[in-house]
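K.L.:
Provided below are the primary sequence and the corresponding predicted coordinates.
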Amino acid sequence: MASVREVQVTFDCAEPERVARFWCEVLGYVVPPPPPGFDSWAAFDRSLPAERQGSAFACVDPNGVGPRLFFQRVPEGKVVKNRVHLDVRVGSGLVGEERLAALEAEAARLEKWGATRGELLLADEFNESCQNMFDVEGNEFCLD
């Protein structure tokens, strides 16, 4: 049997720190400590060649359970729907109106951080309700 591997989720984006800080807010993640010898990430960033400054940022689960998220600057913008997206569990165990209220509350909270809403998919005979969302650079994710 193959061993389990750790994964990192990588986002291509225009503004890595902005997108990383948005996802810290969504997931309760934190910015990891800067590399040894630097008192801040800003100091580390200033040590890089000009063309690499601001080119990457990361956030991590403070409990060490979830994957590290890495954000890298790319020159092109987002042009098509994501083939992979994150499902952020906010209504686990809730059904009906309680679930809709939890989705609404979280969507409203994240809008204050720059998220935008997509389609609200209402429960059917197979699935519970979920709210499609977009992060600060238009990457899709779901609140479910």
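P.N.:
Perfect, thanks for sending it. Numbers count the residues shown, from 1 in each chain.

K.L.:
CA only for contacts and neighbour counts going forward, please
P.N.:
OK.

K.L.:
can you give me the strands in this structure?
P.N.:
All strands of the chain, identified by DSSP state E, fall at 8-13, 56-59, 68-73, 86-88, 116-121, 130-134, 140-143.

K.L.:
Output those strands in a markdown table, with distance to W23 and mean neighbour count appended to each entry.
P.N.:
Compiled in a markdown table, these are given as follows (distance: least, C-alpha to C-alpha, whole Å; neighbours: other C-alpha atoms under 10 Å):
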| stretch | distance to W23 | mean neighbour count |
| --- | --- | --- |
| strand 8-13 | 11 | 16 |
| strand 56-59 | 8 | 22 |
| strand 68-73 | 9 | 20 |
| strand 86-88 | 11 | 14 |
| strand 116-121 | 14 | 15 |
| strand 130-134 | 11 | 20 |
| strand 140-143 | 11 | 21 |
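
K.L.:
In addition, the following structure is provided for comparison:
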Amino acid sequence: MAKVLQITFDCADPLGLGEFWCEVLGYVRESPPEAETWEEQLRLWKVPESEWNSRNAIIDPEGASPRIYFQRVPEGKSAKNRLHLDIRQAPGLTGEERMAAFEQRAAELVAMGAERVQRLDDNPATGDLGIIVMRDPEGNEFCLD
């Protein structure tokens, strides 16, 4: 049987971080199972309002990519990620055209609360293509690749 992959983020603000990643990935917030809105659904389930931002899920509207789940945790991020997302921002582009696409997207993401960490240009000695390393609004590393 095939397995279904879900990516989970521990975070302080599941709704806010979910909105950020919706914009980055072109995802949408997962629809509630029974009601028209999540507020109505949470009221039906009798979830206290203080818990309405304790979890959130976003999905690829085309169903091709994994669901991403955000869960509130009490502790903040304390170390470098051992796992990170690579956002394939410029498939098929090379050289300066590729890096220009990354620069444009990095500027847009910084305006949304991301942090630019480092630009690594093409390295002909290793065959590595250039990337821009970023952090989301809660400090999780990802790359424009």
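P.N.:
Noted; the coordinates are in hand. Please read these numbers as outputs of a predicted model, since none were measured by experiment.

K.L.:
Once they're superposed, tell me the TM-score.
P.N.:
In this superposition the chains share a TM-score of 0.92, using TM-score structural alignment, normalised by the length of the first structure; 141 aligned residues with a C-alpha RMSD of 1.3 Å.

K.L.:
Quick check: the aligned residue for Y29 of the first structure in the second structure?
P.N.:
Aligned by TM-score structural alignment, Y29 of the first structure pairs with Y27 of the second structure.

K.L.:
Return the residues in contact with the closest residue to its match other than its chain neighbours.
P.N.:
Spatial nearest neighbour of Y27 of the second structure, excluding adjacent residues (C-alpha to C-alpha, 6 or more residues apart in numbering): D60 at 4.6 Å. By C-alpha atoms under 8 Å, 6 or more residues apart in numbering, the contact list for D60 of the second structure reads 26-28, 66-67.

K.L.:
Setting the sequence-adjacent residues aside, check what's closest to the residue nearest the centre of the second structure.
P.N.:
Centrality entry for the second structure: nearest residue to the mean C-alpha point is W21, 3.5 Å, by C-alpha atoms, centre = their mean. In space, W21 of the second structure comes closest to Y27 once its chain neighbours are excluded; the distance is 7.3 Å by C-alpha to C-alpha, 6+ apart.

K.L.:
repeat for M133 of the first structure
P.N.:
R117 (4.5 Å).

K.L.:
Who are the packing partners of the longest helix seen in the second structure?
P.N.:
If you go by DSSP state H, the second structure has its longest helix at helix 95-111. Contacts defined by 3 or more C-alpha pairs under 8 Å, 6 or more residues apart in numbering; DSSP states H and E place helix 95-111 of the second structure against strand 115-120, strand 131-135.
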